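Participant: Can you look at this prediction? I've put the sequence above it.
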Amino acid sequence: MAGIVNYIKESFGELKNNVSWTPWAEAQNLTVLVAVFSILFSLAIWGVDTVFSKVIGFYFQLIN
């Protein structure tokens, strides 16, 4: 059990002292950028899916 506690303490110290963190304002900007591109990409996929669905539906109406 002492090994786990020691590991957690050392990990916390490593994160606090040796990791280079992105400034908060930049992290917020990048988060917004990722959210916007995720929404745009999901809308593009939805659009392509809708078009393919209609094309396939139209094709099956033709052969029926």
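Facilitator: Everything's here; your move.
Participant: From here on, just use CA atoms for contacts and neighbour counts.
Facilitator: OK.
Participant: Run through the helices of the chain in chain order.
Facilitator: 2-17, 24-63 (DSSP state H).
Participant: okay, now residue 64: neighbour count?
Facilitator: Other residues near residue 64 come to 6 when the count uses other CA atoms under 10 Å.
Participant: another one to put next to it:
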Amino acid sequence: MVDYIKESYNELRNHVSWPTWAEAQRLTVIVAVFSIVLALAVFGVDKVFSNIIELYFNWIKS
């Protein structure tokens, strides 16, 4: 277990190319925007199908 932690630390320290702070911020904003857009799209589809199902059951009850 100790060797695994040492090797992992060495890998992260010496072999991983980390983005610059500006690039990390830019990518974070992109991910946040796409997450919000996807959430709104799922919400919209859910609302549409919910209304369709509600209309269908109201039609059946009548």
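Facilitator: Structure's in. What do you need? On a predicted model such as this, the values are computed, not experimentally measured, just so you know.
Participant: Overlay them and tell me the TM-score.
Facilitator: Their TM-score after superposition, calculated using TM-score structural alignment, normalised by the length of the second structure, is reported as 0.85; 61 aligned residues with a CA RMSD of 1.1 Å.
Participant: Can you lay out the helices of the first structure as CSV showing mean neighbour count?
Facilitator: What follows is the helices of the first structure, written out as CSV (neighbours: other CA atoms under 10 Å):
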stretch, mean neighbour count
helix 2-17, 10
helix 24-63, 11
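Participant: do you know how far the residue most central in space within the second structure is from residue 29 of the second structure?
Facilitator: Centroid-nearest residue in the second structure, with CA atoms, centre = their mean: residue 35, separated by 5.0 Å. Between residue 35 of the second structure and residue 29 of the second structure the distance is 10 Å, computed by CA to CA, to the nearest Å.
Participant: can you check residue 42 of the second structure too?
Facilitator: Residue 42 of the second structure is 20 Å from residue 29 of the second structure, where distance means CA to CA.
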